[in-house]
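Student: what's the 3D shape of this:
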Amino acid sequence: MTATFTSSFRKAGLALIFAASISAVTSTSGFAFSAEAQSMCTGDAFRLCSSEIPNIPAITSCMIKQRASLSSGCRTVLDRDLAAQKSGKLAAQ
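Tutor: Sure thing, here's the model as predicted:
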């Protein structure tokens, strides 16, 4: 029972770290991941990029590098958010 509780507690902690990391990316690098992307990609981030937590730029870079391995839902929203960010930067220049 204790092992199950510890595992669940650790997963919840990692989820909070990832959410905080995504939130910080929004404020520090100007890239705004949508709430949908956070929801759809949290599992992929843990599965593919957990070694990068809590390094925010490294998590973002890892997710982009691992695009082919992302779940379809995460890939869809990540691509949409990246495209929106690029078009926003182009419009601002």
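
Student: only C-alpha atoms for contact and neighbour calcs from this point on.
Tutor: Will do.

Student: Could you count how many residues lie near residue 71?
Tutor: 13 (other Cα atoms under 10 Å).

Student: check contacts around it.
Tutor: 41, 44 (Cα atoms under 8 Å, 6 or more residues apart in numbering).

Student: ok, now with 7 Å
Tutor: By Cα atoms under 7 Å, 6 or more residues apart in numbering, the contact set of residue 71 is residue 44.

Student: Kindly report the same for the one 10 residues further on.
Tutor: Residues counted as contacts of residue 81 (Cα under 7 Å, 6+ apart) are 33-34.

Student: and what of residue 73?
Tutor: The contact partners of residue 73, taken as Cα under 7 Å, 6+ apart, are residue 40.

Student: Also this sequence, please, to line up against the first:
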Amino acid sequence: MTRNQTIATLFALATTAIAIPTSPSFAFSSEAQQMCSGDAMRLCSSEIPDIPRIRACMVQKKAQVSPGCRAVMDREHSAATGSRKREAAAQ
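Tutor: Model (predicted):
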């Protein structure tokens, strides 16, 4: 894996983690990598390699991300919110 591929994977992981930082079943998707790596590199490259800072940067700059990345972020946020609600209801 090249350095750029490694960085892109790191960004994809951080980008996906934006919406689901507390989910126990966390796994970043290839869709998130495809849709958000460019945005993460463009908007948050100064935060490498600190994943929490990349995550915070992407959330802060969500209005500037591409429509595809925003859709992934929104979908994963909705899924995480639903999961947390189900966990709370089960308790």
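
Student: Quick one: neighbours of the equivalent of residue 14 of the first structure over in the second structure, just the number.
Tutor: Mapped onto the second structure by TM-score structural alignment, residue 14 of the first structure lines up with residue 7. For residue 7 of the second structure, the count of nearby residues is 18 (other Cα under 10 Å).

Student: same deal with residue 53 of the first structure?
Tutor: Residues near residue 53 of the first structure, counting by other Cα under 10 Å, number 16.

Student: again, but for residue 89 of the first structure
Tutor: Look at residue 89 of the first structure: counted by other Cα under 10 Å, it has 12 neighbours.

Student: Which residue in the second structure aligns with it?
Tutor: That one, residue 89 of the first structure, aligns with residue 84 by TM-score structural alignment.

Student: does the closest residue in space to its match that isn't next to it in sequence count as helix, strand or coil?
Tutor: Distances taken as Cα to Cα, 6 or more residues apart in numbering place residue 23 nearest to residue 84 of the second structure, at 7.9 Å, with adjacent residues excluded. Put simply, residue 23 of the second structure is coil when judged by DSSP: H, G, I helix; E, B strand; the rest coil.

Student: which residue in the first structure lines up with residue 46 of the second structure?
Tutor: So, by TM-score structural alignment, residue 46 of the second structure is matched to residue 51.
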